[in-house]
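# Test case, fold it:
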Amino acid sequence: MYHVTIKGVDYTVEAGTTFQELADKVQKKGEPVILLAYVNGKLKELFQPVEKNCQVEFVTLAQEAGYMTYKRTAMFIFLKACEDLFGEGSSDDISIKYSIGNSTFCEFLVRDIQVNVQMALKVQKRMEEICKENIPIQKTSVDTYQAQKYFEGVGLKEKQRLFRFRRESKTNLYSLGGYENYFYGYMAPSTGYIQTFLVSPYQDGLVLQTPKRHQTEELQKFYPQPKLFRVMQRSREWSATMGVDTVGALNEVITCGNTNHLILLQEGLQEKLMAEIADKIVQGHKKIVLIAGPSSSGKTTFSHRLSIQLQIAGKNPHPISLDDYFLDRELSPKDEFGNYNFETIASLDVDLFTKHMNCLLAGEEISMPTYNFVTGKREYKGKTLKLGHDDILVIEGIHGLNGELSRNLPREAKYKIYVSALSQINLDEHNRIPSSDGRLLRRIVRDSMTRGNDAKETIGRWDSVRKGEEDNIFPYQEEADIMFNSSQIYELAVLKQYAEPLLFAVPRNCPEYQEAKRLLNFLDYFLNIKSEDIPKTSLLREFIGGSCFET
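Just a heads-up that it's a prediction; the model follows:
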């Protein structure tokens, strides 16, 4: 018999009792579904048995680890449904591409199958049947070389490539009703845990929609985001053209010694895109460029490099940070915990910003503010600005795309740019790399170098940062005139050498340890690329240091 403590309540259980059985005792109707368990601080899947006295904290859909488990399990069921409907091996021709909000876009290349509403309804119905059957999901551990040969035999080339560079001697495979696959991350114990999802046709593929965090029964209506979709599609098309659209393919480039060529191509592509954006700004006679994007998207370096391209085009750019228009701290709004909330547009003096911009457009001179983050006060240090004929304002800040910021500025004068780091490569055919992982690793490295924050502190704040993005940035991304993907195909192989020591330093006895461990396991898939090969103008230099734009 073992003693298990859950939320201060002690349970006596027999040997062999699973955490799933314990979860069933505490799961309440209407609350987010329980999907995983922290057992003495270690994350475990629910089908695992209790093996000693322990403290248990259950993980639900409302938490990041549970949310990703829900999405991953739903995708497993989706692939199984396609196997059932279109024949054994059909999932080999389905590629999981990228996320659009809380939806995942799947490229569907199964021969002789037309993607349309009727086909999506068939997949939806078969998924519902599988979930209703509550089929157990089984996990087995096999030799990594055995897994490599298995996926080579079934035609999943990118999985075979991935395992070729796997250091671990063992690899976990999941099985669902006879269908076996590899997934990076944990699974729900059975298909009955996945109750809410929607399959829809979109472009030339299918979209699998799952609940957002904190949702349990309802799905928000799927709204296509054509601009975001197009920039992600273009990035993946370029990666595929270069033959580097998965981690295994990237590792092969590294082992062959061709990384310099890849870096030059990536940097050249981004420079070309920046030049095209600058040309559009000049041709449209724009006077105000508004740049926004989520945390660690590379907005600062982008604005510097765009300014250079504007200068090449004969213009005189003036950088302005929206941070300088913060309200004095005592006037700033507070969140539900009583802390100052600098993520909301209500923390900005929008009236003053609007007045200054209209004065500049009218040819008047203004006194430029500077925000003092130490005192929490706006200051004026004698800096003035007046726009000439060839002058352009380059304004950077998280609220740049929010219509409330610039609604009283003339539309013909504005050009809005959304900058984000959208993953260009996936682990393999069926395991995508969340863009948020890349941004978190960027931030961990940058915060350590420039802000004195350790990885524990950065990880601890990340959930709050993501919430601020979801509330204040992502809803406005389709308002952009153009989107720019700052992610670089090789960057995780460079960030690895900086991030790993920081992640290893996270103590075992803190809540952030499990996330640090997950990121370490993730980085283990990548071979290293030395940072000396990265140009000083690169967007990546904003995070690893050595940028020529540093002041």
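# rest of the way, CA atoms for contacts and neighbours
Fine.
# packing partners for the biggest helix by length in the chain?
For the chain, the helix that runs over the most residues, judged by DSSP state H, is helix 259-283. Applying 3 or more Cα pairs under 8 Å, 6 or more residues apart in numbering; DSSP states H and E, one finds that helix 259-283 contacts helix 299-312.
# Now do the helix it packs on against helix 259-283, angle only.
Here the directions of helix 299-312 and helix 259-283 differ by 60 degrees (axes from the mean of the first three to the mean of the last three Cα atoms, to 10 degrees).
# Distance from the chain centre to helix 299-312, please.
Chain-centre distance of helix 299-312: 24 Å, with Cα atoms, centre = their mean, to the nearest Å.
# Ok, stretch 170-177 next?
26 Å.
# list the buried ones in it?
Residues of stretch 170-177 classed as buried by neighbour count (16 or more other Cα atoms under 10 Å): T171, N172, L173, Y174, S175, L176.
# quick one: contacts of the helix or strand encompassing the first one?
To tie it back to what came earlier, the one meant is T171. Here T171 is covered by strand 170-176, with elements defined by DSSP states H and E. Contact partners of strand 170-176, identified using Cα atoms under 8 Å, 6 or more residues apart in numbering, comprise 77, 80, 135-144, 147, 180-183.
# rerun at 10 Å
76-77, 80, 130, 135-148, 163, 180-187, 190-191 (Cα atoms under 10 Å, 6 or more residues apart in numbering).
# In strands only, show me the residues you listed.
I137, Q138, K139, T140, S141, V142, D143, E180, N181 (DSSP state E).
# In TSV, list those along with neighbour count.
Listed next are these as TSV, based on neighbours: other Cα atoms under 10 Å:
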residue	neighbour count
I137	21
Q138	17
K139	17
T140	11
S141	12
V142	13
D143	12
E180	16
N181	19
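# Here is a second sequence; please produce its structure as well for comparison:
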Amino acid sequence: METIKVKIDNTSAICPKGIKLVELVKKFYKGDQKDVIAAMEDNSLVELVEPIYEDCSVEFLTLSSYQARRIYARGLSFVLIRAAMEVFPGCTVSIEHSINKGLYGEIHKSDGLNKKDVSLIENRMRQIISKDEPFEKHTIPMSRALDMFKRYNQKDKLRLFKYWKDDTVDVYKCGWMYDYFYGKMVPSTGYLKIFQLVFYKPGFVLRYPEIYSPSTIPLYVEQKKLFNIFREAEKWADIL
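From the prediction side, this is the model:
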């Protein structure tokens, strides 16, 4: 069996060539294994499902790092979109911008959104997360991706890929749903345990830990003026 030398913090280990980073976490990380969201392989950000084939240095990334927090938010956004589509079939979800230590978004459906709706979606998110469902990366033909986004009524994705030059695109799959996200992803939904979804008229705010307190939801701070600035900018963008 071929082996490689992997340096983790101040420890060096001889490992099988092709070992996945998630296996290194199981062997060498002393805390909760799902605290590790991603890793740095030498100077490259990599997903935990990636195999290692050469000698390298590895740094585990938790929510105390900016890179891991962005990946965490990406995974939560995927679960949120899926949960909303399951609770309210035919709805569309848009993630708009950062606000109140989280992400503001809107869910478009026939009768508008209310506090009870948001609670139902949050409960469905927690069910999906409790099942620890995997995120799987797939390379699919662009034609299939466009058909899929039309079926989901994801107009933002259709606009994004309008000028895509490649014949294929990498997407992630979780359960029945495929979606496109630019960037790395967590291995499974079970990594996304700490979050809060709150109603913020006319949409919601998806809140999750800050890097300085990775195990708790930050204190809520009202940012109405900033929110109104974002809303005004979006109106002008629609006009232009």
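# Where in structure 1 does the biggest helix by length in structure 2 align, residue-wise?
In structure 2, assigned by DSSP H, the helix with the most residues is helix 66-87. Residues 64-85 of structure 1 are where helix 66-87 of structure 2 lands when matched by TM-score structural alignment.
# For that stretch, give me the average deviation versus structure 2.
Here the mean offset of stretch 64-85 of structure 1 against structure 2 after fitting is 1.1 Å, by mean Cα distance after the TM-score superposition for structure 1.
# which of the residues in the longest helix of structure 2 are buried?
67-85, 87.
# Looking at structure 1, which strand is longest?
Max-length strand for structure 1 by DSSP E is strand 377-385.
# Structure 2: matching residues for that one?
Going by TM-score structural alignment, strand 377-385 of structure 1 lines up with nothing in structure 2.
# So which other helices or strands are in contact with the helix or strand just after that strand?
Following strand 377-385 of structure 1 in sequence order, the next helix or strand is strand 391-396 (DSSP H and E). Counting contacts by 3 or more Cα pairs under 10 Å, 6 or more residues apart in numbering; DSSP states H and E, strand 391-396 of structure 1 is packed against strand 288-292, helix 299-312, strand 316-321, helix 350-361, strand 414-420.
# quick one, strand 391-396 of structure 1 and helix 259-283 angle?
Per the same axes, to 10 degrees, the angle that strand 391-396 of structure 1 makes with helix 259-283 is 130 degrees.
# Where in structure 2 does the following helix or strand past strand 391-396 of structure 1 fall?
Downstream of strand 391-396 of structure 1, the next assigned helix or strand under DSSP H and E is helix 403-406. Using TM-score structural alignment, helix 403-406 of structure 1 corresponds to no residues of structure 2.
# Quick one: the strands in structure 2, in order.
Going by DSSP E, structure 2 shows strands at 3-8, 11-16, 38-41, 44-46, 56-61, 92-99, 102-108, 136-141, 168-174, 177-179, 196-200, 203-207.
# which stretch among those comes nearest Y29 of structure 2?
strand 56-61 (8.2 Å; Cα to Cα).
# Which elements pack onto the closest one?
Packed next to strand 56-61 of structure 2, using 3+ Cα pairs under 10 Å, 6+ apart, are strand 3-8, strand 11-16, helix 21-28, strand 38-41, strand 44-46, helix 66-87.
# Next, please give the residue ranges for the strands of the stretch 451-551 of structure 1.
482-485 (DSSP state E, counting those that start in this stretch).
# mind listing the helices for it?
For the stretch 451-551 of structure 1, the helices defined by DSSP state H, counting those that start in this stretch cover 455-472, 491-504, 513-523, 541-544.
# Which stretch of structure 2 lines up against the shortest one?
Per the alignment by TM-score structural alignment, helix 541-544 of structure 1 matches no residues in structure 2.
# For that helix, what is the distance to the chain centroid?
Distance, centroid of helix 541-544 of structure 1 to centroid of chain: 18 Å (Cα atoms, centre = their mean).
# for the second one, same thing?
Taking the mean of its C-alpha atoms, helix 491-504 of structure 1 sits 17 Å from the chain's own mean (Cα atoms, centre = their mean).
# Onto which residues of structure 2 does it map?
Going by TM-score structural alignment: helix 491-504 of structure 1 matches no residues.
# Summarise which helices and strands that helix is packed against.
On a contact count with 3+ Cα pairs under 10 Å, 6+ apart, helix 491-504 of structure 1 meets helix 247-255, helix 435-446, helix 455-472, helix 513-523, helix 541-544.
# picking up where we left off before, tell me roughly how far the strand holding T171 of structure 1 lies from structure 2 on average.
So strand 170-176 of structure 1 averages 1.2 Å relative to structure 2 (mean Cα distance after the TM-score superposition for structure 1).
# Next, the angle from that strand to strand 137-143.
Using the same axes, to 10 degrees: strand 170-176 of structure 1 against strand 137-143 is 150 degrees.
# angle of strand 170-176 of structure 1 against helix 64-86?
60 degrees.
# before we move on, back to that, now the two most distant members of the ones in strands among the contacts of strand 170-176 of structure 1.
I137 and D143 (19.8 Å).
# Please report the distance of D204 of structure 1 from F108 of structure 1.
Going from D204 of structure 1 to F108 of structure 1 by Cα to Cα, to the nearest Å gives 7 Å.
# Now the common contact residues for the two.
Contact criterion Cα under 10 Å, 6+ apart; residues shared by D204 of structure 1 and F108: Q114, V115.
# Compare the two (neighbour count), which wins?
Taking other Cα atoms under 10 Å, D204 of structure 1 and F108 do not tie; F108 has more neighbours (19 against 14).
# shouldn't that one be in contact with G205?
Yes. Using Cα atoms under 10 Å, F108 of structure 1 makes contact with G205 at a distance of 5.2 Å.
# Count the residues that sit near the counterpart of H97 of structure 2 in structure 1.
Using TM-score structural alignment, the partner of H97 of structure 2 in structure 1 is Y98. As a burial measure, Y98 of structure 1 scores 26 neighbours (other Cα under 10 Å).
# From K225 of structure 2, how far out is the counterpart of R234 of structure 1 in structure 2?
The equivalent of R234 of structure 1 in structure 2 is E232 (alignment by TM-score structural alignment). Distance of E232 of structure 2 to K225 of structure 2, computed by Cα to Cα: 11 Å.
# P16 of structure 2 and I4 of structure 2, how far apart?
6 Å.
# Now do the match of helix 66-87 of structure 2: distance to the chain's middle.
With Cα atoms, centre = their mean, you get 18 Å for stretch 64-85 of structure 1.
# How about stretch 70-90 of structure 2?
9 Å.
# what does stretch 75-95 of structure 1 give?
25 Å.
# repeat for stretch 26-41 of structure 2
Relative to where its chain is centred, stretch 26-41 of structure 2 has its mean C-alpha point 18 Å off (Cα atoms, centre = their mean).
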